[in-house]
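>>> test case, fold it:
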Amino acid sequence: MKTILNIIWLVFSGFWLFVGYAFAGVLLCITIIGIPFGIAAFRIGVFALWPFGYTAAERPGAGAPSCIGNVLWLILGGWWLALAHIVTGVLLCITIIGIPFGIANLKLIPVALTPLGREIVRTDQQFARTAW
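Below is the predicted model:
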């Protein structure tokens, strides 16, 4: 079922989200200061390309630099991205067919707000990682 949902997502919105995040990542990587933010944009783009079966988990060992970077990201553009995902997610949840896709959009909000210090893992691996 996850594969079917991912294919439908890819055709209707995942590819375009990926292209947008990849373009932003390339622009951010032009400057040396923007490289961490560009890598985060690429990470969000890959997650937006194929979201079903994956989740964002906090990376152990991410310290103060990722916290400072997340504050900058949040102020400069993260809240716009999160707002766009909220609006799109709510609009998709209006129809019965769009509910899984709306939930996938809502699942992108935490990563869009604070992408640094997170990693994308399979949903079955997330529980194995938190057990130890």
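
>>> switch to C-alpha atoms for all contacts and neighbour counts from now on
OK.

>>> which of the residues in stretch 111-131 are buried?
Buried residues in stretch 111-131, counted by 16 or more other C-alpha atoms under 10 Å: Val111, Ala112, Leu113, Thr114, Pro115, Leu116, Gly117, Arg118, Glu119, Ile120, Val121, Gln126.

>>> another for comparison:
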Amino acid sequence: MRLLGNLLWLVLGGLLVALEYALAGLLLCLTLIGIPFGLQCFKLALLALFPFGHTVREKPPATGCLALAMNVLWLLLGGVWIALTHLAAALVCAITIIGIPFALQHLKLARLALTPFGYEIVRLP
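Have a look, this model is predicted:
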């Protein structure tokens, strides 16, 4: 079921979303200051590529206040708009019963896009 969900996700726009995140990550990694933000874009690209069968969980609190500061900066520089885009896509997908699983994946991406620092992507068993 995960394979079918991921294939449908890729065909219906997931590949485009993943490429956009990867391109943003590459552009951000061109600057020294943007490298941590670029790595978070790569994390979002990976989840956007294969969202079915993966979940997002909080890392152990070893990152401390640095993750909080980076999340605030991410939020102010565009995280809100990325999350709102995923929320709008989730609303569109949730109109039909068939689109509800895709809406749930957009909500997962919105949660990670809002505050990506301090979270990791975990493959479900």
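
>>> about what we covered before: dump the buried residues of stretch 111-131 of structure 1 to TSV, plus secondary structure and distance to Lys2 of structure 1.
Listed next are these as TSV, based on DSSP: H, G, I helix; E, B strand; the rest coil; distance: C-alpha to C-alpha, whole Å:
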residue	secondary structure	distance to Lys2 of structure 1
Val111	helix	20
Ala112	helix	22
Leu113	helix	25
Thr114	coil	25
Pro115	coil	24
Leu116	coil	26
Gly117	coil	26
Arg118	strand	22
Glu119	strand	20
Ile120	strand	16
Val121	strand	15
Gln126	helix	17
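
>>> now do the helices in structure 2.
Along structure 2, counting by DSSP state H, helices occupy 2-9, 15-28, 35-49, 64-74, 80-93, 100-114.

>>> so which of those is nearest Arg57 of structure 2?
Smallest distance to Arg57 of structure 2 across those (C-alpha to C-alpha): 9.5 Å, for helix 100-114.

>>> how far does the closest one sit from the chain's center?
Distance of helix 100-114 of structure 2 from its chain centroid, counting by C-alpha atoms, centre = their mean, to the nearest Å, is 8 Å.
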